[in-house]
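> based on what follows, work out the 3D shape:
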Amino acid sequence: MTTFPRSHWGYKGLFYTRMVWIVLHLFLLGFEYKVHDWNWYVLLLSCLIVGAVPQLVWLKAARPWVYPVTELLMSGVFLIYCSYLIDDYFSYLAIPAMCAAANIHTARLRIPLWIWFSVIPAIAMTVVLPLSSFHIGIIEGFFFFTLGCGMRKMMDIEWKMQQLLNENERQRKVLEQHTKQVEMITLLEERNRLSRELHDTVGHTLTSIIMGLDAVSYLITEAPDEAIQNINHLRMVSRNGLEEVRKQIHHIAPSREVESLSVQLKRLAGEFAVNTATNIEFEAMGPEVSVPLPITMTLVRCLQESLTNAKRHGRAEHIHISFAVETDRLTLAIHDNGCGMDKVKYGFGLSVMQERIEAYQGELQVKSNKNSGTIVLCHLPLNTRKVG
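Reported below is the predicted structural model:
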């Protein structure tokens, strides 16, 4: 059983249609009844009462069956009474029958009311017309009650669809909150992983330097040349440790609340260019978009791995990066002028990159030729919202 609020558009439309119907019949009775005697005043007053009482019951009744039954009794009796006074069939039952049918919530009540709304016009006609005659109005109760049932069905479907849309919107909000929680958990896990790796890296490096400096403090007076060699070695260890710390820090996805994805990628490329003395060009195409944190981390790490491979293995001096926001996907392309390779081999770095991209239904393409550089293409589906 579907119960609509009284503010439902279907209820409002039928309510005001019935009101106009009553006013129209008041005017028709004024012209149809020729003699303005006391019967005429009684008839107009009856029409007004029969029109107003069901309207009030419609608004105030707590039980859904009260209005349809009230409509049947009052409108049915008025139809017979009015037809008798004017000595002709007076079509009145159409809109009341339709409104009653649209307000019936159960099939148990619908069937007997349907029968009675269909029988009443026939009773009214037997009062004013011979039994052998036929008037089209005899089917108005049956026809308009059927029409009201159809309208009730349409309102049922529309209401259920609206409820489903509301539930979908509620589920979307819950899912969005869940996604934010997952992103926060992912970020916390990444921070924990980073803290462990920094602890191991920094701790190991600093321990080696401290122990080396302790040894140098004894050698600086006894064997200056050996002390200088140890200092040079410790300098190299310090630089390697600093570079390792920088790599670990670069693993953190920049805050998306501060920078857009294209700005994050451009900044990462600029830092790499400064640290490695590499000529890097960055090009961004398309609108700024709000991208989920996992997607942002995937693209940031793909760019980092591609830049590292271009410099370390390809010995590239020039790298061109393009980031495109297309209708249905994001595309990150990294093209270097390094030494390239005859056959692309998916080592640990490329394999991890491919797994990350495919986890989000994306695609990784690596194209390379000997002495012709390498092109890395990262495609990810775009299911985001535009910023602003």
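
> all contacts plus neighbour counts: C-alpha atoms, from now on.
Noted.

> show me the strands in the protein, by range?
279-285, 289-290, 318-325, 329-336, 363-368, 374-381, 385-386 (DSSP state E).

> distance to Arg18 added to those strands, as CSV?
Formatted as CSV, the strands of the chain follow (distance: least, Cα to Cα, whole Å):
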stretch, distance to Arg18
strand 279-285, 60
strand 289-290, 52
strand 318-325, 56
strand 329-336, 54
strand 363-368, 62
strand 374-381, 54
strand 385-386, 47
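
> Ile115 is nearest to which of the ones you listed?
strand 385-386 (55.8 Å; Cα to Cα).

> contacting residues for Arg110?
Counting by Cα atoms under 8 Å, 6 or more residues apart in numbering, Arg110 touches 101, 104.

> again, only this time at 6 Å
Contact analysis of Arg110 by Cα atoms under 6 Å, 6 or more residues apart in numbering lists nothing.

> got it, and Met353?
Cys302.

> against Ala284, how distant is it?
Distance of Met353 to Ala284, computed by Cα to Cα, to the nearest Å: 21 Å.

> now mean neighbour count and distance to Glu158 too, for the strands of the chain, in a markdown table please.
As requested, those are arranged in a markdown table below (neighbours: other Cα atoms under 10 Å; distance: least, Cα to Cα, whole Å):
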| stretch | mean neighbour count | distance to Glu158 |
| --- | --- | --- |
| strand 279-285 | 16 | 43 |
| strand 289-290 | 18 | 34 |
| strand 318-325 | 19 | 38 |
| strand 329-336 | 21 | 35 |
| strand 363-368 | 16 | 41 |
| strand 374-381 | 21 | 34 |
| strand 385-386 | 10 | 29 |
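
> here is the second sequence; please produce its structure so I can put it next to the first one:
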Amino acid sequence: MLFAMVWLVYLLFPIYHLFDEPPVRFAEGLGVIVVFIVLYVYSYRFEKGRLYCVLGMLFIVGLFCLSGAGSILMAFYPVPIIGMLTNRRQLTVAVCGLLVLFAWNIWYWDLFTDMDAFMQIIPAMIVMLVIPFAFAIGRKSKELREKLNLANEEISRLSKNEERQRISRDLHDTLGHTLTLITMKSELAEKLIVKNPERAAQEVRDIQATSRAALRQVRELVSGMSAVKLSDEVDHAKQILAAAGIVLERDGSDFGRELPSQLADNILGMCLRESVTNIVKHSRARVCTVRLLWEPGRLKLVVTDDGIGIYKSVEGSEGSRSWETGSGGGTGLRGMRERLKLIEGTLTVESVGRGTELTFTVPLVEKAAEEGGKVQ
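Below you'll find the predicted structure:
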């Protein structure tokens, strides 16, 4: 609106030419310009009656054209408003009115016999004809983008609802029966513990086997909820850190090597994502280093930054500060520790001088087939 009002300064030129007219003509012309300004401002702010405002401005421009063919340039004021008309019929009427104004101005001043004047005005007329359609196309494009954003938000909302329903169904189907069975067997074992200790012991062993099966079901369910891979998260982390002005160094680690467990791959990927998020938000770091260390019996993911460090932990013997697994920490650290517990992993957070180092340790358990087809 303010940008549109700036152009009103050019109305000083017709006002200046009015000083050459008699007082009565000066007053009439000044009154017409005031009406022109009112119609211009009103049509920019309000949609109701916009077409009539445009036609009124075109009529006023036609009146000023009686004093000179160059006054047609005042039509630059209503042409953007023509493009703001949302109704196609109104847009057609306004454009026709503009064409009538052009034709009348050419005929009144007989510009076809004065080619110099005609060539000076015709480019401005062409531009004025293009502007309404350019505004209309821009407005339509904006409306389509808004509709697309609304559609994407609706799709996201529906996807989240569908995911919640899926998780609810999976929990009901996979864990409902198992937990019911554990409850029934524990009640039976409580009744048999005095009457038949051997039978009660067998029921307890069955409960243990059922609980292990439930734990496997939980792990499979968690793995299916978010199929995150560590190698993909490293590439994603590089993009996020680069956007924050932080350099990612992989320190020669082989992230393309397949991890022995899909669940471990998923959890380490989620931990790396959370670590990178914390670095971007809080560390003020310039460099972030990610290492993947394959050691006998365990796998380590080390994330280091050169930021401001962590200052809430207890001083160590050499000026280092560390948070061992199970100690306090922010919500993000607690969430990462809880994820790691699913695979018996640990998290150590150290802050030495400037910077922070997070070490995620995951045991590598080798499965070997035994007799009877059992897997340890």
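
> minimum distance to Trp21 of the first structure: which of the strands of the first structure has it?
So among those, strand 385-386 is nearest, using Cα to Cα, at 49.9 Å.

> which strands or helices does that closest one pack on?
With contacts defined as 3 or more Cα pairs under 6 Å, 6 or more residues apart in numbering; DSSP states H and E, the packing partners of strand 385-386 of the first structure are strand 289-290.

> how far apart are the strand it packs on and its match in the second structure?
Its aligned residues in the second structure lie a mean 10.2 Å from strand 289-290 of the first structure after superposition (mean Cα distance after the TM-score superposition for the first structure).

> ok, stretch 172-187 of the first structure next?
Mean for stretch 172-187 of the first structure is 2.8 Å (mean Cα distance after the TM-score superposition for the first structure).

> buried residues in that stretch, which are they?
Leu187 (16 or more other Cα atoms under 10 Å).

> right, and the strands of the first structure - which one's nearest Val35 of the first structure?
Across those, closest to Val35 of the first structure is strand 385-386 (Cα to Cα), at 72.8 Å.

> the second structure: matching residues for the closest one?
Per TM-score structural alignment, strand 385-386 of the first structure has no counterpart in the second structure.

> which residues in the stretch 1-150 of the second structure form helices?
Taking DSSP state H, counting those that start in this stretch, the helices of the stretch 1-150 of the second structure run over residues 2-6, 12-18, 23-45, 50-64, 78-83, 88-109, 115-171.

> and the last one, what does it pack against?
Based on contacts counted as 3+ Cα pairs under 6 Å, 6+ apart, the elements that helix 115-171 of the second structure packs against are helix 78-83.

> ok, residues contacting the helix it packs on?
Contacts of helix 78-83 of the second structure (Cα under 6 Å, 6+ apart): 54, 132-133, 135-136.

> residues in the first structure aligned with that helix?
Under TM-score structural alignment, the match for helix 78-83 of the second structure is residues 96-101.

> mean shift of the matching stretch relative to the second structure?
Mean for stretch 96-101 of the first structure is 1.9 Å (mean Cα distance after the TM-score superposition for the first structure).

> where's that stretch relative to the chain centroid, distance-wise?
Relative to its chain's centre, stretch 96-101 of the first structure lies at 39 Å (Cα atoms, centre = their mean, to the nearest Å).

> next: stretch 265-285 of the first structure.
With Cα atoms, centre = their mean, you get 36 Å for stretch 265-285 of the first structure.

> can you get me the start-to-end distance on it?
13 Å.

> can you list contacts of stretch 276-288 of the first structure?
Contacts of stretch 276-288 of the first structure (Cα under 6 Å, 6+ apart): 317-325.

> just the closest of the residues you listed to Ile334 of the first structure, please.
Ile321 (4.6 Å).

> other SSEs contacting the helix or strand hosting Leu292 of the second structure?
Using DSSP states H and E, the secondary-structure element containing Leu292 of the second structure is strand 287-295. With contacts taken as 3+ Cα pairs under 6 Å, 6+ apart, strand 287-295 of the second structure sits against strand 247-249, strand 298-305.

> got TSV for those, with distance to Leu12 of the second structure too?
Listed next are those as TSV, based on distance: least, Cα to Cα, whole Å:
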stretch	distance to Leu12 of the second structure
strand 247-249	57
strand 298-305	62
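
> closest one to Leu148 of the second structure among the ones you listed?
Using Cα to Cα, those put strand 247-249 closest to Leu148 of the second structure, at 34.5 Å.

> quick one: map Met19 of the first structure onto the second structure.
By TM-score structural alignment, Met19 of the first structure lines up with Met5.

> how much space between Leu73 of the second structure and Leu347 of the second structure?
73 Å.

> Arg164 of the second structure too?
From Arg164 of the second structure to Leu347 of the second structure the distance is 29 Å (Cα to Cα).
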